[in-house]
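Enquirer: fold the following, please.
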Amino acid sequence: MPSELKKVIDVASCREYDMVTGARGEKSFQVVNRKLGKRLIKYFVNKISKIDVPDFNSGLRVFKREVIKKYLHLMPDGFSFSTTSTVTFLKLQYNVKYVPIFVKERDGRKSNVKIKDGFKTLMLILNLSVLFAPLTFFIPISIFFIASSFIYFILYSIIERIHITSSMTLLFITGIIIFFMGIICEQVSAVRRELNN
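Expert: I've put the predicted structure just below:
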């Protein structure tokens, strides 16, 4: 609706914020079969950005041109541009403003986003996690493998005898390798984020 667009433009025109986004409220129209997927993405977006994001994929947004140009190399070509730009601006601590808006059901052409895009959504979550919070992604997996090796050792020692098997060693080494992969990924992602700065 033009009135909702004007709300966003009015706030953006003051040039106080680096990005102004229209945040759809609970009364706004939502496609029912996408609610579960959106909740999943919202959980990860909140976890990565460490704030409660009102609307992570609203297309009604205004950027400062000089800021968004720095990070176009991070942006995907598909529908996830809105989510990626949200996480980018929040994670890099730019000044973001959310303006409450109301959205009705789409008239005319239906949305291009289909249920089959669920795999793309999972890949988006993975990419955002690795790009902006690699240690948050890798460390829990590392801890899982290392803890599994110790639990396996304890149970084996109680049931059989005190002995380190090849499976225990493999679990432990896998955990260590994943940990160091996270360290390397943290450095690479930092360089990639600042590539055009």
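
Enquirer: CA only for contacts and neighbour counts going forward, please
Expert: Will do.

Enquirer: quick check, Cys185 in contact with Ala133.
Expert: No: between Cys185 and Ala133 there is no contact under CA atoms under 8 Å: 9.4 Å.

Enquirer: return the distance of the longest helix seen in the chain from the chain's centre.
Expert: Secondary structure of the chain per DSSP state H: the longest helix is helix 166-193. With CA atoms, centre = their mean, to the nearest Å as the basis, helix 166-193 stands 20 Å off its chain's centre.

Enquirer: what of stretch 90-100?
Expert: Per CA atoms, centre = their mean, the centroid offset for stretch 90-100 relative to its chain is 15 Å.

Enquirer: from the opening residue of that stretch to its closing one, how far?
Expert: With CA to CA, to the nearest Å applied, stretch 90-100 spans 18 Å between its terminal residues.

Enquirer: what are the buried residues along that stretch?
Expert: For stretch 90-100, burial by neighbour count (16 or more other CA atoms under 10 Å) applies to 90-91, 97-99.

Enquirer: and the residues you listed, which two are the farthest apart?
Expert: Lys91 and Val99 (19.3 Å; CA to CA).

Enquirer: circling back to that earlier point, closest to Ser166 out of the buried residues of stretch 90-100?
Expert: Nearest member of the buried residues of stretch 90-100 to Ser166, counting by CA to CA, is Lys91, at 41.3 Å.

Enquirer: I'd like the structure of this one too, to check against the first:
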Amino acid sequence: MRDSLSIIIPAKNEQSSLPGVLDGIFSCCTPLEVIVVDDGSTDGTASAASREGVKVIRHPYSKGNGAAIKAGARAAKGKTLLFMDADGQHDPRDIPRLLEKLYEGYDLVVGARAKGSQASIGRGVANKVYNWLATYMTGHKVEDLTSGFRVARAKKFREFLSLLPNGFSYPTTSTMAFFRAGYSVTYEKIHASRREGKSHISPLKDGLRFLLIIFKIGTLYSPLKLFFPLSVLPLLLGLGYYAFTYMTVGRFTNMSALLFTTAILIFLMGLVSEQITQLMYKEVGSEDDGRDSGKGTESLK
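Expert: Purely as a prediction, here's the structure:
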């Protein structure tokens, strides 16, 4: 495993917690490399990461958690990529269990947070909604859509780098992309500890952003499965209103026509989005084939 495993840790102002995370990693396994991506920290995060066996990539300003993940994935040399947080929530002692699961034949293994691991009740409820919707969209049981503790095969993970956002929703995007591509995804139960220091997630700003994840789940996997149920609502309302007006005034009204038109437009939007999604994944696959046939994956200098 030491010849193939790269551990990638995005970090922003994690000077106090990062040393303990690194100590835990080196005490439980000997990876090929550990990469800490300092995402524009204003404290001593880079200094805390500077030790033997650790490669530090520094961003001149904060680009986002997803951007740090992408920078680490591009620079990694291992055939297996493991991602974990620098805030102490993820226990390095769980790494061997995630790797063992991966080598059973899976392409992506996600550390699914056990009950009581959520940082707040609100975030726990939101994650349940995300998991339920993702399960509906994919037809597979999704235990934890947003967990950042995960291990994947490097070649397959890099196929979707262009799809990953620079913000906090990279776990959602990568999970749905693996499902969409037909790769094998599974979950391994973990307990996430309460983070050290202050969270970088703003309840108001990122709360609104996380709401968009609901729609992003649909557009990443199968938009029609999201838009079709939405089109049924105005269709049923239109039928109900038409039945009411036909029995009371004996005619078809403009409101019924508007509801029927709305239903058709929503359905057509889903149909067009479905075709765009298929083209998007086709283009991503073509780009990856081109890289593999050439000089290989580009690395950061």
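
Enquirer: take the buried residues of stretch 90-100 of structure 1 and keep only those in strands.
Expert: Per DSSP state E, strands hold the following members of the buried residues of stretch 90-100 of structure 1: 97-99.

Enquirer: returning to what we had before: now render the buried residues of stretch 90-100 of structure 1 as TSV, adding distance to Phe144 of structure 1.
Expert: Shown next, in TSV, are the buried residues of stretch 90-100 of structure 1 (distance: CA to CA, whole Å):
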residue	distance to Phe144 of structure 1
Leu90	29
Lys91	26
Lys97	38
Tyr98	37
Val99	41
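
Enquirer: and the residues you listed, which is closest to Phe29 of structure 1?
Expert: Val99 (16.7 Å).

Enquirer: how about the closest one, what's its partner in structure 2?
Expert: Residue pairing (TM-score structural alignment): Val99 of structure 1 is matched to Glu188 of structure 2.

Enquirer: apart from its chain neighbours, what residue comes closest to that match?
Expert: The spatially closest residue to Glu188 of structure 2, leaving aside those adjacent along the chain, is Gly111, at 5.0 Å (CA to CA, 6 or more residues apart in numbering).

Enquirer: which element is Asp38 of structure 2 on?
Expert: For Asp38 of structure 2, the host element (DSSP states H and E) is strand 33-39.

Enquirer: returning to what we had before: if we only consider the buried residues of stretch 90-100 of structure 1, which is nearest to His163 of structure 1?
Expert: Lys91 (46.0 Å).

Enquirer: closest to the centroid, which residue in structure 2?
Expert: Nearest to the mean C-alpha position of structure 2, counting by CA atoms, centre = their mean, stands Pro171 at 1.8 Å.

Enquirer: give the equivalent position in structure 1 for that residue.
Expert: By TM-score structural alignment, Pro171 of structure 2 lines up with Ser82.

Enquirer: and that match, helix, strand or coil?
Expert: When classified by DSSP: H, G, I helix; E, B strand; the rest coil, Ser82 of structure 1 comes out as helix.

Enquirer: contacts only, for it.
Expert: Residues in contact with Ser82 of structure 1 (CA atoms under 8 Å, 6 or more residues apart in numbering) are 56-59.

Enquirer: would you map the strands across the stretch 101-250 of structure 2?
Expert: Taking DSSP state E, counting those that start in this stretch, the strands of the stretch 101-250 of structure 2 run over residues 108-113, 150-153, 185-190.

Enquirer: between those strands, which gets nearest to Gly290 of structure 2?
Expert: Closest approach to Gly290 of structure 2 among the strands of the stretch 101-250 of structure 2 (CA to CA): strand 150-153, 18.4 Å.

Enquirer: now the closest one on structure 1. Mean distance?
Expert: Aligned to structure 1 and superposed, strand 150-153 of structure 2 gives a mean residue distance of 1.2 Å (mean CA distance after the TM-score superposition for structure 1).

Enquirer: so that strand matches what in structure 1?
Expert: The aligned range for strand 150-153 of structure 2 is 61-64, by TM-score structural alignment.

Enquirer: residues in structure 1 aligned with the strand holding Asp38 of structure 2?
Expert: So strand 33-39 of structure 2 is aligned with nothing, judged by TM-score structural alignment.

Enquirer: centre of the chain to that strand, how far?
Expert: Mean C-alpha position of strand 33-39 of structure 2 versus that of the full chain (CA atoms, centre = their mean) differs by 19 Å.

Enquirer: I'd like the next helix or strand past it.
Expert: helix 45-49.

Enquirer: would you map the helices across the stretch 51-200 of structure 2?
Expert: 65-75, 95-102, 121-138, 154-158, 170-180 (DSSP state H, counting those that start in this stretch).

Enquirer: show me what the second one packs onto, helices and strands only.
Expert: Applying 3 or more CA pairs under 8 Å, 6 or more residues apart in numbering; DSSP states H and E, one finds that helix 95-102 of structure 2 contacts strand 108-113, strand 150-153, strand 185-190.

Enquirer: of the ones you listed, which is nearest Thr135 of structure 2?
Expert: Thr135 of structure 2 lies closest to strand 185-190 among those, at 12.4 Å (CA to CA).

Enquirer: redo the helices and strands packed on helix 95-102 of structure 2 as CSV? Include distance to Lys70 of structure 2.
Expert: Shown next, in CSV, are those (distance: least, CA to CA, whole Å):
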stretch, distance to Lys70 of structure 2
strand 108-113, 16
strand 150-153, 13
strand 185-190, 20
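
Enquirer: identify whichever of those lies nearest to Asp94 of structure 2.
Expert: Judged by CA to CA, the one of these that comes nearest to Asp94 of structure 2 is strand 185-190, at 7.1 Å.

Enquirer: can you tell me the mean distance of that closest one from structure 1 after alignment?
Expert: Strand 185-190 of structure 2 sits 2.1 Å off on average (mean CA distance after the TM-score superposition for structure 1).

Enquirer: angle of that strand against strand 108-113?
Expert: Going by axes from the mean of the first three to the mean of the last three CA atoms, to 10 degrees, strand 185-190 of structure 2 is angled at 30 degrees with respect to strand 108-113.

Enquirer: which residue in structure 1 lines up with Gly124 of structure 2?
Expert: Gly124 of structure 2 maps onto Lys35 in structure 1, by TM-score structural alignment.
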